[in-house]
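A.B. asks: I would like the atomic coordinates for the input below:
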Amino acid sequence: MSTHPAAPKPNEDYPLSEVPMGDRKSFWSLAIILLGFTFFTATMFAGGQIGTAFPFWPDLVLVIFAGNLLLGLYVAVLSHIGFKTGLNTALLSRFGFGRIGARLSDLLLGFTQIAWYGWGTATIAVVLLRMAGADPDQSPLMLNGLIVFFGLAFCLTAYVGYRGLELLSIVAVPAILVLLALSIVLALRDAGGIAGLASGEPTTSLGIGAAIAIVFGTFVSGGTQATNWTRFAAKSSHAVGGAFLAFFIGNGLMVATGAIGALVYQQPDVVDVLVLQGLTLFGIAMLFLNLWTTQDNTIYNFSVVGCAAFATPRRRLVTVIGALIGTGLALMRIDLHLVPFLLALGTFIPPIGGVIMADFFVRHRGRYPALATAAIPAFNWPGLAAYAIGCVAGLVSPGVPPVNAILAAFLAYWLLDRLIGTKIDAVRPERVDR
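C.D. replies: Here you go, the predicted structure:
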């Protein structure tokens, strides 16, 4: 039986088409990958930033709960869309923004994933040098050598594809859970229990809205691209449940661990906290697994976006190219600019998800035509205008900017589509507007 030359090989994970039902995965297969994705050291660092700014009860607990609940709900809705359509985020964006208009979301999502890859690669190199007693700023050759090594090594499991991500997560997720639990137990012991933790006083200042935005922003970019995995779900409950487990509970645990450590030890840097707890060697192992499980998912996200942007099914090649770009950003020390980066993510990424949700649920009533037979216009102006409105709302409105951005983009799309939108219908294959 002959194969169409444009058809993706199985190990390329369908970057340009729907995932067929025959290749869908179980709940636990999906959940373990998503948990590995959300077990990210940057989330602990973000927790450290808010942990020194609020008393434990009720402020800090409220910030952690609210930020992760909002994130979990947002990702769960997108995850259902991923299951229903079998499409990744980049292809979903084609419906919401148009064939050419979607280049905007490709650029934003692709850059954020590469930036995270650069952050993680630089972070592990810096941590290893610090643990070895060397000053990273005074050892540029050693630092750059480690960055190049990890920049190439971290992409190996993503190069394999979904199966590589799954195998790594099966090993790493339980190990990370054990160390997180140990760190929290030690922090509670050193604080004098819950009562001692509750008596801790903040040493920095941060608004509630900004703090929730940081919690939400740690994974809003990755969460917007959760469809890259939930398109493999066999049931909607698998997609929604796996996403909520990872982005509400898993991400919440990471934020809480970083925040509690910062509150107890007055150290926003999670590495310093682990050293103070006597977990240096275990901490290195945890950070390595922690970063690896997220780095491979991050570069996998980039490969999916890159394939859609350049209309190529060669996901493995795009993976390597992305790793090289991310390594370059690591060499430029993108790790020194985490909090501003998180706040930017919380403003400019959420409206993409708002547009995708509005396009799927409102414009198309929960059902897209097959991608191969859909007449998608070059620009979907309601989607592009709604995205811009969402960004403005995130920048200027009070409260929690990411949530405002999502709601504004969704409502703006709904209103604009009523005025100027035209539903994308299925057409005969020979009439597809490419």
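A.B. asks: CA only for contacts and neighbour counts going forward, please
C.D. replies: Will do.
A.B. asks: which helix or strand contains Ser169?
C.D. replies: helix 162-191 (DSSP states H and E).
A.B. asks: same for that helix, what does it pack against?
C.D. replies: Helix 162-191 sits against helix 27-38, helix 156-160, helix 193-198, helix 251-265, helix 280-310, with contacts defined as 3 or more Cα pairs under 8 Å, 6 or more residues apart in numbering; DSSP states H and E.
A.B. asks: alongside the first, I'd like the structure of this one:
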Amino acid sequence: MSEATKIDSEHSLSAVPKSERRGFWNLVFTWIGYVFTVTIMSAGGNIANGAANFWQCMAAVYTGYGLLFLLALLVSYISQTTGYSFGLLTRYSFGSVGSRLISFFTMVTLLGWFSINCYLSGSITHILFPVIPQIPASIFFGALYTFTAMKGQKIMNQLGLVATVLVFAVGMIAIILGIRDAGGFTALTSIQHEQTKTFNDLVTLAVGSVVCGVVGWVPDIMRFSKGTKTSLGVMAVGMGLAGPFMLVIGIIGMMVYQQYDIALILQEQGFLAFAFVGLIGNIWSTAQGNVYSSGLNLASIFTKTSREKLILIFGACGILLGTFGLYRYFSSWLSFLATVFPPMGGVVIANYFFVWKQKLPAVEKTNFPSFFILSFVAFAIGIASKYVVHFGLTTINALVISFVAEIIFGSIYLTAQANAIRAEAEKV
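C.D. replies: So this is what the prediction gives:
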């Protein structure tokens, strides 16, 4: 095996060939493994903590996830059509150096998610086995998650399948016992709290729970998709069922037990020991996805360094952050992600359909400029809309405004620039 092949063993620098494309059942469990996560349960708890009642929580969940589903479908179509990872797609939107900045930023956000997963693993272990300190447990599990991410999609899919079954069983038990302890479903929906967050804030929390994954992880998974029907099915299951299921567990836990830490909820219900394996498997499937996608993003930045080495460095940094308890700032973290990633997705989507018009030259043959400055301007305008547009929903505004800005800039200059770059690539 050549050095180049070793470095690009997961197609981090090229398109996934048609011969390696996969169907619905192969990909759906990998994606469910990403969204069947304890951190999304915690986001549900944060939503319930600020909402007036159960139905307001559900309205926020499906408003946010409706946006995420649309975003996921568009990003899935682009990655499935091109076969490119998110890191490679951003070259067409932001330029050779600009894409490295975007990849680095995406990697930093994934680092935050990974550190939270490491912290949660150690926290759950310590709650169940007080004799085991949290920090050593966090380090141990972080190293385990990093190791399986290095092995690639095949083992990740197998772990995702096991984790899906386990966490579904654990989640159903938590929901059923929560409804029972509330006095029945009617009693649960009758619970009223003082509303401390606006509906816009609640939707923002729902979007923030997985928007990083929709923009940054979906291309890394769905570049292996065989076709549009496969992508549609996988995203429908993830955004319509799996993600909301996780949020509902946290919502019920907060409303009934005033706890959104899943370990404490399960402790209240008296079956933490039974759920331990399922929870760790659940976190494992998500955490390894954080590491895997980060390895691809880093590989698009440091093209001469092997993916495995980059993953080891990322894992070590994430474990270190996890020991400092970034989880304490979880709600603020979700709000930040919901502000930044929708406009990034808006730029990438508009760039593909309206600037390049779905005709991307091969990445290996394309001489990209260092920056597509106007794409960065569109991205910045989308982020700024949070602070200057005071109607509607923040996350939808940011997505739409950046999308429209990229189309406008495309008609002014970017499309002509893309045509010249494509013509040059075709000569190679």
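A.B. asks: before we move on, back to that, what range in structure 2 does the helix holding Ser169 of structure 1 sit on?
C.D. replies: Per TM-score structural alignment, the counterpart of helix 162-191 of structure 1 in structure 2 is residues 153-182.
A.B. asks: and if you look at stretch 301-308 of structure 1?
C.D. replies: With TM-score structural alignment as the criterion, stretch 301-308 of structure 1 aligns to 293-300.
A.B. asks: one step back: quick one: buried residues of the match of helix 162-191 of structure 1?
C.D. replies: The neighbour-count check on stretch 153-182 of structure 2 (16 or more other Cα atoms under 10 Å) flags 153, 156-157, 159-164, 166-168, 170-171, 173-175, 177-179, 182 as buried.
A.B. asks: and if you look at stretch 304-318 of structure 1?
C.D. replies: Buried positions in stretch 304-318 of structure 1, judged by neighbour count with 16+ other Cα under 10 Å: Val304, Val305, Gly306, Cys307, Ala308, Ala309, Thr312, Pro313, Arg314, Arg315, Arg316, Val318.
A.B. asks: gap between the first one and Thr298 of structure 1?
C.D. replies: Spatial separation of Val304 of structure 1 from Thr298 of structure 1 under the definition Cα to Cα, to the nearest Å is 10 Å.
A.B. asks: show me the common contact partners of those two, please.
C.D. replies: Counting by Cα atoms under 8 Å, 6 or more residues apart in numbering, no residue touches both Val304 of structure 1 and Thr298.
A.B. asks: average offset of the match of stretch 301-308 of structure 1 relative to structure 1?
C.D. replies: When structure 1 is overlaid, stretch 293-300 of structure 2 sits 0.4 Å from its aligned residues on average, using mean Cα distance after the TM-score superposition for structure 1.
A.B. asks: how far does that stretch sit from its chain's centre?
C.D. replies: 14 Å (Cα atoms, centre = their mean, to the nearest Å).
A.B. asks: give me the stretch of structure 1 that the longest helix seen in structure 2 matches.
C.D. replies: Ranked by residue count under DSSP state H, the longest helix found in structure 2 is helix 96-128. Under TM-score structural alignment, helix 96-128 of structure 2 corresponds to residues 99-131 of structure 1.
A.B. asks: ok, Asp273 of structure 2 - contacts?
C.D. replies: One thing to correct before we go on: residue 273 of structure 2 is Ala, not Asp. Counting by Cα under 8 Å, 6+ apart, Ala273 of structure 2 has contacts Leu128.
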